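>>> Quick one, structure for this:
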Amino acid sequence: MSEHEFASLHVPGKPLVLPNVWDVAGARALVAAGFRAVGTTSLGVAASHGLPDGEDATLDETLRLVSRLATLPVLVTADIERGSVAAAVAAAEAGAVGVNVEDAFGDAAVHASLIRDIKRAVPGLFVNARTDTHWLRVGDVGEAVRRMRMYRDAGADGVFVPGVREPGDIARLVAAADVPLNVLAQPGGLTVAELGELGVARISLGSLLFRAALAALVETAMAVRLDNHVRTDLPTYQEVNG
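Coordinates of the predicted model:
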């Protein structure tokens, strides 16, 4: 499996649904369910190690996870948060075919320079350039467009605008991107089919699976304590251990 294969999965109108994982067991289950690619989730990796997210505190844990995921028959892209050239190189050496780097709505020129340097250091790595215009506050589509174009011109292979929800805004971003547009799956938001009709090429699940797992963990423990129904269609011990 290669970087080229990963890039080929980004088809506007037929979006790649990318689940984000924090452990090998979850990744194995997703591979068995037919997913061809997974990403790491910075929140899931951070929280499962008792560390804060968004502060570049989990690179070592992320790299160890990537190296284990790379042994599976699945393409892996790593969330390296704000990132650095060294982090991107290390992710590629660990087996990642792509990285996600976020601007946290800081200086766009600095982020563009980082993208350019990463592409020079690891030309084949799929760089998904995230802008946080819609994540950190009410979105400014014009500013998102400006940043996306800067990152595209710096060599980004795709652009990511988490938090954008309105169909008109998404359509405008697709038209302006000229590279695959990645959005975040949002419960109660647009469906995969609807996002595909707008031209989206990738839909990341972000921290959704991790947060859903936490909810299921508490729900199941409470059900046992209260003598309520516990679902019986769970993976068996033997299946997981195998």
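>>> only C-alpha atoms for contact and neighbour calcs from this point on.
Will do.
>>> what does stretch 111-119 rub up against?
Contacts made with stretch 111-119 from outside it, assessed by C-alpha atoms under 8 Å, 6 or more residues apart in numbering, are listed as 84-85, 88-89, 102-103, 125, 127, 129, 150-151, 154-156.
>>> same thing but at 6 Å, please
Counting contacts by C-alpha atoms under 6 Å, 6 or more residues apart in numbering, the residues outside stretch 111-119 that touch it are V85, D103, Y151, A154, G155.
>>> and if you look at stretch 51-61?
Outside stretch 51-61, the residues touching it (C-alpha under 6 Å, 6+ apart) are L43, A46.
>>> just stretch 128-140 next, same as before
With contacts defined as C-alpha under 6 Å, 6+ apart, stretch 128-140 is touched by 100-105, 144, 158-164.
>>> Could you verify that A171 is part of a helix?
Yes - under DSSP: H, G, I helix; E, B strand; the rest coil, A171 sits within a helix.
>>> which one's the longest helix in this protein?
Selection of the longest helix in the chain by residue count, based on DSSP state H, yields helix 208-225.
>>> Following up with a second sequence; could you model it the same way so I can compare the two?
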Amino acid sequence: MSETASPAFASLHRAGDPLLLANAWDHASASALAAQGFAAIGTTSLGVAAAAGLPDGSSATRDETLRLALALGSEPFLLSVDAEGGFSEDPEEVAGLAVELAAVGAVGVNLEDGLGPVALHAEKIAAVKAAAPGLFVNARTDTYWMGDGEGTRERLAAYQEAGADGVFVPGLSEPAEITAVLRDLDVPLNVLYTPGGPSVPRLADLGVHRVSLGSLLYRRALGAAVEAALAVREGREPDGGLPSYGEVQRLAT
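Reported below is the predicted structural model:
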């Protein structure tokens, strides 16, 4: 882990006591999570893209991501931004984005490789660390998310060598495979929580340092909204929590 990465954020990545990173998609969702004691909030690229009517993972939401970071970066919680692959294949352009994120108060950035060239993603990581050393770079590989896990070790080794402060392997959920990946790491390991997969206490026992909720909360909120509308249409009272108008107003300002 880089000695220059945000100490407050880096210190939350502990084996046996992992950071549970809740991911927001707007100001109100981030504020509501922070009010429940989440010291660090991440953004979800799917939530940001879907709310804007844009596709996720296609480098279409650079402006929306920066606008959200600007809205959240000065809030009293630590902010990590999901920046897809940096919204560019040019490492210097990705580094420029990192500088902008750091300037508005973000302390972390998530960069995914999309199973693209290992050397290119490593260049992006190195460029970001050179331009914005205070950002905690969480280098994501999609070897399990988009494949069968092949090449994970080589990719993570390259990303560590390039200066990543942590690594993220969404789709990695089998305890034996998590343990094997951890053996090769000198930086914190982040995995994605999945319903039906290992619980956070189980992941803590395995030595995971960070557990992200990804798009789960956004998708749950969307599902709850549809369920509520259907309940009203069918003459039933909607289930679940319901913040008041005033409470939402306070969260949004």
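>>> What value does the TM-score take for this pair?
Superposed pair, TM-score by TM-score structural alignment, normalised by the length of the first structure: 0.96. Supporting alignment: 239 aligned residues with a C-alpha RMSD of 1.1 Å.
>>> coming back round to it: most neighbours of all the contacts of stretch 128-140 of the first structure, which one?
Neighbour tally across these (other C-alpha atoms under 10 Å): the maximum, 31 neighbours, falls on V159.
>>> Pretty sure that residue sits in a strand.
Yes - with three-state DSSP as the criterion, V159 of the first structure is assigned to a strand.
>>> now the helices for the second structure?
In the second structure, the segments counted as helices under DSSP H are 7-10, 27-35, 45-51, 62-72, 91-103, 118-131, 152-162, 175-183, 200-206, 216-233, 245-251.
>>> any chance of those helices in TSV, with distance to W145 of the second structure too?
Written out in TSV, the entries for these read as follows (distance: least, C-alpha to C-alpha, whole Å):
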stretch	distance to W145 of the second structure
helix 7-10	25
helix 27-35	26
helix 45-51	15
helix 62-72	22
helix 91-103	23
helix 118-131	16
helix 152-162	11
helix 175-183	14
helix 200-206	18
helix 216-233	15
helix 245-251	33
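>>> Relative to L79 of the second structure, which of the ones you listed is closest?
With C-alpha to C-alpha as the measure, helix 62-72 is the member of the helices of the second structure nearest L79 of the second structure (7.2 Å).
>>> which residues are in contact with stretch 144-164 of the first structure?
Here stretch 144-164 of the first structure makes contact (C-alpha under 6 Å, 6+ apart) with 112, 116, 126-131, 133-135, 179-184.
>>> Which PyMOL command selects the buried ones in those?
A single PyMOL command is used to select the members of these judged buried by 16 or more other C-alpha atoms under 10 Å:
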select buried, resi 112+116+126+127+128+129+130+131+133+134+179+180+181+182+183+184
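>>> In strands, which of the contacts of stretch 144-164 of the first structure fall?
The members of those that map onto strands under DSSP state E are F126, V127, N128, A129, R130, L181, N182, V183, L184.
>>> Which position in the second structure pairs with the second one?
This points to V127 of the first structure. In the second structure, the residue paired with V127 of the first structure according to TM-score structural alignment is V137.
>>> quick one: what's aligned to P238 of the second structure in the first structure?
The equivalent of P238 of the second structure in the first structure is V230 (alignment by TM-score structural alignment).
>>> number of nearby residues for that match?
13.
>>> hang on, the earlier thing: was I right about the match of V127 of the first structure contacting A106?
No - under the criterion of C-alpha atoms under 6 Å, V137 of the second structure makes no contact with A106, lying 11.1 Å away.
>>> V66 of the first structure maps to what in the second structure?
Matched by TM-score structural alignment, V66 of the first structure corresponds to A69 in the second structure.
>>> same question but for E194 of the first structure, I mixed them up
Residue mapping for E194 of the first structure onto the second structure gives R202, with TM-score structural alignment as the criterion.
>>> For the nearest residue to S74 of the second structure once chain neighbours are set aside, give its distance to G235 of the second structure.
For S74 of the second structure, ignoring the flanking residues on the chain, the nearest one in space by C-alpha to C-alpha, 6 or more residues apart in numbering is G105 at 5.9 Å. Separation of G105 of the second structure from G235 of the second structure (C-alpha to C-alpha, to the nearest Å): 46 Å.
>>> Kindly report the same for G147 of the second structure.
According to C-alpha to C-alpha, G147 of the second structure stands 45 Å off from G235 of the second structure.
>>> Between those two, tell me which one has more neighbours.
Between G147 of the second structure and G235, counting by other C-alpha under 10 Å, G147 is the more crowded of the two (11 against 8).
>>> What residue in the first structure is paired with the more buried one?
The equivalent of G147 of the second structure in the first structure is R137 (alignment by TM-score structural alignment).
>>> now swap in L172 of the second structure and tell me
Counting by TM-score structural alignment, L172 of the second structure lines up with V164 in the first structure.
>>> Check A158 of the second structure too.
When the structures are aligned by TM-score structural alignment, the residue of the first structure matched to A158 of the second structure is M150.
>>> try L78 of the second structure
L78 of the second structure maps onto L75 of the first structure when the alignment is built from TM-score structural alignment.
>>> Near its match, how many residues? Count them for me, please.
By the criterion of other C-alpha under 10 Å, L75 of the first structure has 23 neighbours.
>>> how close does it sit to V127 of the first structure?
Here the distance between L75 of the first structure and V127 of the first structure works out to 14 Å (C-alpha to C-alpha).
>>> What about the contacts of stretch 111-119 of the first structure, which one has the most neighbours?
With neighbours defined as other C-alpha under 10 Å, the most crowded of those is Y151; it has 28 neighbours.
>>> count of residues packed around the nearest residue to R36 of the first structure once chain neighbours are set aside?
In space, R36 of the first structure comes closest to V74 once its chain neighbours are excluded; the distance is 5.2 Å by C-alpha to C-alpha, 6+ apart. Each residue near V74 of the first structure was counted by other C-alpha under 10 Å, and the total is 20.
>>> do K129 of the second structure as well
The burial metric for K129 of the second structure, expressed as a neighbour count using other C-alpha under 10 Å, is 24.
>>> Check L234 of the first structure too.
With neighbours defined by other C-alpha under 10 Å, the count for L234 of the first structure comes to 8.
>>> do the same with V104 of the second structure
Under the neighbour criterion other C-alpha under 10 Å, V104 of the second structure is assigned a count of 17.
>>> Tell me who's in contact with the residue mapped onto it from the first structure.
Under the alignment (TM-score structural alignment), V104 of the second structure maps onto A94 of the first structure. Contacts were defined as C-alpha under 6 Å, 6+ apart; by that measure A94 of the first structure touches S67.
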